[in-house]
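In: sequence unknown, structure follows:
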């Protein structure tokens, strides 16, 4: 259980932070940028939830929890040393990826195929979901960059890749199952 009885520690005043394994690194380290952007994604999901109800809100709540799992996974390097931690280390799983895929498939079945690119907008919920999509794509890019330099759980990168697709399809659902999508008209303002 997490107990936070003191919010500031002053240990980061010199520009370093602790990873999940206790190592101290610069606050601008690639790993910190990756999980920090996952946290930013989670904040955008919180904003989207202000406009969501029912099943959409339930799915977004699950995603928010997954994003904390993902942050916990990314903040702990040295996967090969997980057994030495003395407690179960939280890692993303392929079942979380599969859940997103199943939900994407269900949403895809409800919307007509696209004949143009979609501009971010339409309903308030759709606009927020597009913001979630773009921030999650940035988190994915940083995680993929991190994976090129250090070991990263493959399920973490897969999850982020599916997540942006989930947000895209969810934005279409939020736009009256795609009927209220704002479509790009190439060269419309020349």
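Out: All right, it came through fine. As the structure is a prediction and not an experimental result, all values here were calculated from the model.
In: C-alpha only now, for contacts and for neighbours.
Out: Fine.
In: could you pull out the strands for this structure?
Out: Under the criterion DSSP state E, strands of the chain are mapped to 16-18, 24-26, 118-119, 182-183.
In: if I look at residue 69, how far off is residue 120?
Out: When C-alpha to C-alpha, to the nearest Å is the yardstick, residue 69 and residue 120 sit 28 Å from each other.
In: more neighbours: those two, which one.
Out: The neighbour count for residue 69 versus residue 120, taken as other C-alpha atoms under 10 Å, is higher for residue 120 (21 against 16).
In: take a look at this one as well, against the first:
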């Protein structure tokens, strides 16, 4: 269990922060940027949930929890040393990706096929979900970039990739099952 009695520690006042293994790195370190962006995604998702209800809100709540798992995974380098850790680090697992895929398939099965690209917008929930989609794509790019120089759990990258797809399909659902999607009209303003 996490206990936070004191919110500020002053340990980051000189521009460093601690990773999950205790190592101190610059606050602009690629790993910190990657898990910081997953936190930003979680905050944008919190805004989307203001407009959600029922099953959609429950699914978004599960994703928010997953994003904390993902941040915990990214903040802990040295995957090879997991077995030697005093406490087993929290890592993303395949079943979290599988759940997203199952939900995408269920949502998409009720939608008409796309005949055009969609512009972000429509309902308030759909617009927020499109914002979540773009932040998820950025988080994915940063995790992939990090993986070029350091070890990253592959389930993190797969989850972020699938999550942006989830947000896209969910935005269509939020737009009256795609009936209120805002369609791109190529060259409309020429």
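Out: Thanks, I have it. Computed from a prediction, not measured in an experiment: that's the story for all the values here.
In: need the TM-score between these chains.
Out: The TM-score (TM-score structural alignment, normalised by the length of structure 1) is 0.99; 190 aligned residues with a C-alpha RMSD of 0.4 Å.
In: could you dump the strands of structure 1 into a markdown table and include distance to residue 154 of structure 1 and mean neighbour count?
Out: As requested, those are exported to a markdown table (distance: least, C-alpha to C-alpha, whole Å; neighbours: other C-alpha atoms under 10 Å):
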| stretch | distance to residue 154 of structure 1 | mean neighbour count |
| --- | --- | --- |
| strand 16-18 | 23 | 16 |
| strand 24-26 | 22 | 15 |
| strand 118-119 | 30 | 16 |
| strand 182-183 | 34 | 16 |
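In: closest one to residue 128 of structure 1 among those strands?
Out: strand 118-119 (12.4 Å; C-alpha to C-alpha).
In: what residues in structure 2 pair up with the closest one?
Out: Under TM-score structural alignment, strand 118-119 of structure 1 corresponds to residues 118-119 of structure 2.
In: for the residue nearest to the spatial centre of structure 2, give me its contacts.
Out: In structure 2, the residue lying closest to the centroid (C-alpha atoms, centre = their mean) is residue 136, at 4.7 Å. Applying C-alpha atoms under 8 Å, 6 or more residues apart in numbering, we find residue 136 of structure 2 in contact with 38, 41, 160-161, 163-164.
In: go again with 6 Å.
Out: Neighbouring residues of residue 136 of structure 2 by C-alpha atoms under 6 Å, 6 or more residues apart in numbering: residue 164.
In: now swap in residue 150 of structure 2 and tell me
Out: With the criterion set at C-alpha under 6 Å, 6+ apart, residue 150 of structure 2 makes contact with nothing.
In: so in structure 1, which helix runs the longest?
Out: Longest among the helix segments of structure 1 by residue count, using DSSP state H, is helix 124-149.
In: with structure 2 superposed, average distance for that one?
Out: Superposed on structure 2, helix 124-149 of structure 1 shows a mean distance of 0.3 Å to its aligned residues (mean C-alpha distance after the TM-score superposition for structure 1).
In: how far off centre is that helix?
Out: Averaging C-alpha positions (C-alpha atoms, centre = their mean, to the nearest Å) puts helix 124-149 of structure 1 6 Å from its chain's average.
In: buried residues, it. List them.
Out: By neighbour count, with 16 or more other C-alpha atoms under 10 Å as the criterion, the buried positions of helix 124-149 of structure 1 are 125-144, 146-147.
In: same thing with stretch 91-107 of structure 1?
Out: When burial is assessed from 16+ other C-alpha under 10 Å, stretch 91-107 of structure 1 yields the following buried residues: 91-93, 96-97, 100-101, 104, 107.
In: mind listing what the equivalent of residue 152 of structure 1 over in structure 2 touches?
Out: Aligned against structure 2 by TM-score structural alignment, residue 152 of structure 1 finds its counterpart in residue 152. With C-alpha under 6 Å, 6+ apart as the criterion, no residue contacts residue 152 of structure 2.
In: how close does residue 152 of structure 2 sit to residue 140 of structure 2?
Out: With the distance defined as C-alpha to C-alpha, residue 152 of structure 2 ends up 12 Å from residue 140 of structure 2.
In: residue 122 of structure 2 now?
Out: In this structure, residue 122 of structure 2 and residue 140 of structure 2 are 25 Å apart, going by C-alpha to C-alpha.
In: brilliant, that's me finished.
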